[in-house]
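Curious how this folds, go ahead:
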Amino acid sequence: MKYALISGFADEIAGDVDTQFRVLGKLGIGYFEPRGIDGKNIANLTDEEVERLKGKMKACGIKASSIGSPIGKVKLEEDFEGHFRQFQRVVEIAGQLGAKYIRMFSFYHEGGAEWTEGERAEVLSRLGRMIAYAAERDVVLLHENEKDIYGDTAERCADLMEELGCGHFRAVFDPANFVQCGQDTWEAFEKLKGHIAYLHIKDALLADGRVVPAGVGDGNVERILRSLLEKGYDGFLSLEPHLGSFDGLKDLELDDKMLNLPPGGEGTFTLAFQALEGILERIL
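Now for the predicted structure:
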C-alpha cells in the first residue's frame, strides 16, 4: 500500500522548478511545498511568476500541499505592519496555487531562551490577527516548531494551540526541530497530537543536533507515524531532508548546525524519500 499524500520541500533538490518537478515525478511524488522557486522565496513571486509556476505544476501533475512561507520568522522587534503585508501576499499566492495550508512561525526575539509575559502577549496578538485574516479567506495556518522562536518547545507550542488553536490554526509537527531543542519528541507528540494537521519528515541526533534520514535519529519518527496512522491520520507527510546544503539554507538557520553540510540535491532528497518509504512499508 502506497501512502498518497507525500510532499516535500523540492528546493532541496535544486533551485530551479524544472529540476524539482522532474525528480518529484521520477519518485512518484505528486505534491510539493513551495519555498525556493527559481532563486526566489515563494513569498516574493510576482503574479506573472506565480502564473508561470502554475503552468509548470499543471503540465507536470504537481500540486501544492502547503506554502512553505517565511511568515513569523522575524524578530518581534521588527516592524510588523510590513510583515503583515507580506503575509497577506502569501495568502493571495496560496489562493492562486490552490493551497489550503500555509506553514508559518511564531517570531524570534532578542531575549534568548526566556520569554517575558509581554512578549508572549505580543506573539499571541500578532498570531491572532493573522488567524482572523486566514479565516476570512478560508486558509489554514500551520505553526511549525522551530528553533529559537516562541513556539520552539512542546510547552510553548501547546500554549499557542490552547490559546489560539482552531480550524484555521493548526500544528506542523517537526521531530528534528524538537530534537535540536533538546525535547523528547514522544512527550511533545503526546502534548500536541490533538492539534497536528501536517507532518514534516525530518530526524536528528540529540548528541549534536545533526539531521539524519528518518528513523535513524532520536526523533521517534516511526513511532509517531505509526500512532498517527493507526488513529486515522490522512494528512500530508512532507519531506524536509536537510541532509545536504541547498540554495537558501543559510537564510533559514540562525545557528551553524546546518551550515557545514556537503551539497545536497537529487541524491539526498531520494535518500530521505527512501527512508520514509521504508518506515511506511513497516507500518502499512
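
from here on, contacts and neighbour counts on C-alpha atoms
Fine.

where do the strands sit along the stretch 1-150 of the chain?
6-8, 31-32, 36-37, 40-41, 63-64, 66-68, 101-104, 140-144 (DSSP state E, counting those that start in this stretch).

so which of those strands gets nearest Tyr233?
The closest of the strands of the stretch 1-150 of the chain to Tyr233 is strand 6-8. By C-alpha to C-alpha, the value is 12.8 Å.

from the middle of its chain, how far away would that closest one be?
11 Å (C-alpha atoms, centre = their mean, to the nearest Å).

picking that back up, indicate which one of the strands of the stretch 1-150 of the chain is closest to Thr270.
strand 6-8 (10.9 Å).

Quick one: list the elements packing against the closest one.
strand 31-32, strand 237-239 (3 or more C-alpha pairs under 8 Å, 6 or more residues apart in numbering; DSSP states H and E).

After the last one, which helix or strand is next?
Using DSSP states H and E, the helix or strand that follows strand 237-239 in sequence is helix 266-283.

Give the buried residues for that next one.
The neighbour-count check on helix 266-283 (16 or more other C-alpha atoms under 10 Å) flags 266, 268-270, 272-273, 275-277, 279-280 as buried.

Next: stretch 6-21.
For stretch 6-21, the neighbour count (16+ other C-alpha under 10 Å) marks 6-15, 17, 19-21 as buried.

Quick check: the two most widely separated of those?
Every pair of those checked by C-alpha to C-alpha; the farthest is Ile6 and Gly15, at 20.1 Å.

Quick one: list the elements packing against the longest helix along the chain.
Longest helix in the chain, counting residues (DSSP state H): helix 117-136. The contact analysis (3+ C-alpha pairs under 8 Å, 6+ apart) places helix 117-136 against helix 80-97, strand 140-144, helix 154-164.

Let's see this one next, to set against the first:
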Amino acid sequence: MKLSVFYEHIREAAGQSGRSLEEICTLVKSFGIDALEMDADQFKAEEDAILTLLTKTGLTVSCMYGFFDFGHITSSAVREEQITSFLSMAGRAGASRVLVIPGFLEEHEQDPASLEHQQCVQLMKEAVAAMCAAAKPLGIRVGMEDFDDSRAPFATTAQLLSFVEEIPELSCFFDTGNFLYSGEAALEAYKRCRPHIGYVHCKDRTFEVHPKEEPKLTADGRPMYAAPAGSGCIPMKELVTDLLQSGYDDTFVIEHFGAQDQLAFMKQSAEWLLGLRKEVLGG
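I've put the predicted structure just below:
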C-alpha cells in the first residue's frame, strides 16, 4: 500500500501547529506517507521551494491536479498551450499521473437538455481527450474524479462515467467521500466505477457537527464535516478492503480538507489504512 496526502494539508498543518513545512513533511513521512498530491497553481508559484522541500524530506509527488475552464475555450491553440504547460509542470514535479478538473457550468448551462449545456460538456470532453493523447507518450496517466460541486457536470456516477467511458485513455480517480455530496451511496457508485478505477482518494466524512470547522454542504443543503479515514459515515472499510482483495496495488490518497488539526488527522488516517492493509493482506 502506498499512501499520499495533499500538499495543502501539509501547509495547513504547518500553519495550525506553528511548525515548519520541513518538520511537518518529516513527521508525515514517519507516519508511512511517502507522496504528495500537488495543486498545479501552487507548484507554479513555489516550484523551486517545493522541489527543494521534496529533496530534503524524501517525499515525491504522486499526482498533480489542475482546474481548467475547458467548457468555455473554443481556441484549440489556447487549449493546447494550457495542456502542454500543465503536463510540463507534472513532469518537472515527477508526477506519474494528473487529475484534471475540466471546468464548471455557468448558471444558464445547468439544464442538461439545453444546447448550451451539451456544447459546454462536449468542449470539456474534447479537451480531456486531447490531454490524454498528449500525456500518453510522456508516461503520464490522466484521471477525473467525482467532483463535489453542482456546477461540475461530472459530480455524479453517471456524469463521471460519461467522460470515462467515452475517452478510452481516461481513468477514474475514485473519491470515496464525494458521492455523498450528490446523495449517492458510495458502495453503489463503487460497483459501477470499479472497472475504470486507477487511483483512489480516501475521503471520509461525518454529519456530526465540528463547531470550529467550516462544513461542506451537500447538494440538498446538509452540512458535512471532515473525518480521518475510517472514522466517519463513509463505508471506508468495505471499499478499501474490496480494493485490496481485488489486487489494487496503487496509491491511497488521504484527504480531509477543512480539518482543524491536519497533523492529527493525517496520522490517524495513515494508521487506520496501514492497519486495515495488515488485517486484510497480513504481513
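
Need the winner for burial among the helices and strands packed on strand 6-8 of structure 1.
Mean neighbours per residue, mean count of other C-alpha atoms under 10 Å, is largest over the helices and strands packed on strand 6-8 of structure 1 for strand 31-32, with a mean of 26.

Kindly name the residues of structure 2 that line up with that strand.
Strand 31-32 of structure 1 corresponds to residues 35-36 of structure 2 when matched by TM-score structural alignment.

Show residues contacting that stretch.
For stretch 35-36 of structure 2, contacts defined as C-alpha atoms under 8 Å, 6 or more residues apart in numbering pick out 3-7, 59-63.

just to revisit the earlier point, columns mean neighbour count and distance to Arg126 of structure 1 on top of the helices and strands packed on helix 117-136 of structure 1, output as JSON lines?
Listed next are those as JSON lines, based on neighbours: other C-alpha atoms under 10 Å; distance: least, C-alpha to C-alpha, whole Å:
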{"stretch": "helix 80-97", "mean neighbour count": "17", "distance to Arg126 of structure 1": "8"}
{"stretch": "strand 140-144", "mean neighbour count": "25", "distance to Arg126 of structure 1": "13"}
{"stretch": "helix 154-164", "mean neighbour count": "18", "distance to Arg126 of structure 1": "11"}
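
quick revisit: tell me which of the contacts of stretch 35-36 of structure 2 is nearest to Ala133 of structure 2?
With C-alpha to C-alpha as the yardstick, the closest approach to Ala133 of structure 2 among those comes from Cys63, at 17.7 Å.

What does the closest one correspond to in structure 1?
In structure 1, Cys63 of structure 2 lines up with Ser66, judged by TM-score structural alignment.

which non-adjacent residue is nearest its match?
Once flanking residues are discounted, Ser66 of structure 1 sits nearest to Tyr101: 4.5 Å by C-alpha to C-alpha, 6 or more residues apart in numbering.

Please say which position in structure 2 the one you found maps to.
Using TM-score structural alignment to pair residues, one finds that Tyr101 of structure 1 aligns to Arg97 in structure 2.

Please work out how many residues are found near that match.
By other C-alpha atoms under 10 Å, 24 other residues sit near Arg97 of structure 2.

what does the one 10 residues further on give?
Glu107 of structure 2 has 9 neighbouring residues, counting by other C-alpha under 10 Å.

for Met236 of structure 2, same thing?
When neighbours are counted by other C-alpha under 10 Å, Met236 of structure 2 registers 22.

so what's it up against?
176, 202, 204, 229-230.

Apply 10 Å and report the result again.
Taking C-alpha atoms under 10 Å, 6 or more residues apart in numbering, we find Met236 of structure 2 in contact with 176-177, 186-187, 202-205, 229-230, 242, 273.

Leu244 of structure 2 too?
Contact analysis of Leu244 of structure 2 by C-alpha under 10 Å, 6+ apart lists 1, 250, 276-277, 280-281.

Confirm for me that Asp41 of structure 2 is in contact with Phe86.
Yes - contact status for Asp41 of structure 2 versus Phe86: in contact at 9.4 Å, counting by C-alpha atoms under 10 Å.

Between these two, which contacts overlap?
64-67.

JSON lines please, covering the residues you listed and showing neighbour count and distance to Pro137 of structure 2.
As requested, the shared contacts of Asp41 and Phe86 of structure 2 are arranged in JSON lines below (neighbours: other C-alpha atoms under 10 Å; distance: C-alpha to C-alpha, whole Å):
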{"residue": "Met64", "neighbour count": "27", "distance to Pro137 of structure 2": "17"}
{"residue": "Tyr65", "neighbour count": "20", "distance to Pro137 of structure 2": "19"}
{"residue": "Gly66", "neighbour count": "19", "distance to Pro137 of structure 2": "20"}
{"residue": "Phe67", "neighbour count": "15", "distance to Pro137 of structure 2": "22"}
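
from these, which is closest to Phe257 of structure 2?
Closest to Phe257 of structure 2 out of those is Tyr65 (14.9 Å), distances taken as C-alpha to C-alpha.

Distance of the closest one relative to Glu255 of structure 2?
Tyr65 of structure 2 is 14 Å from Glu255 of structure 2, where distance means C-alpha to C-alpha, to the nearest Å.
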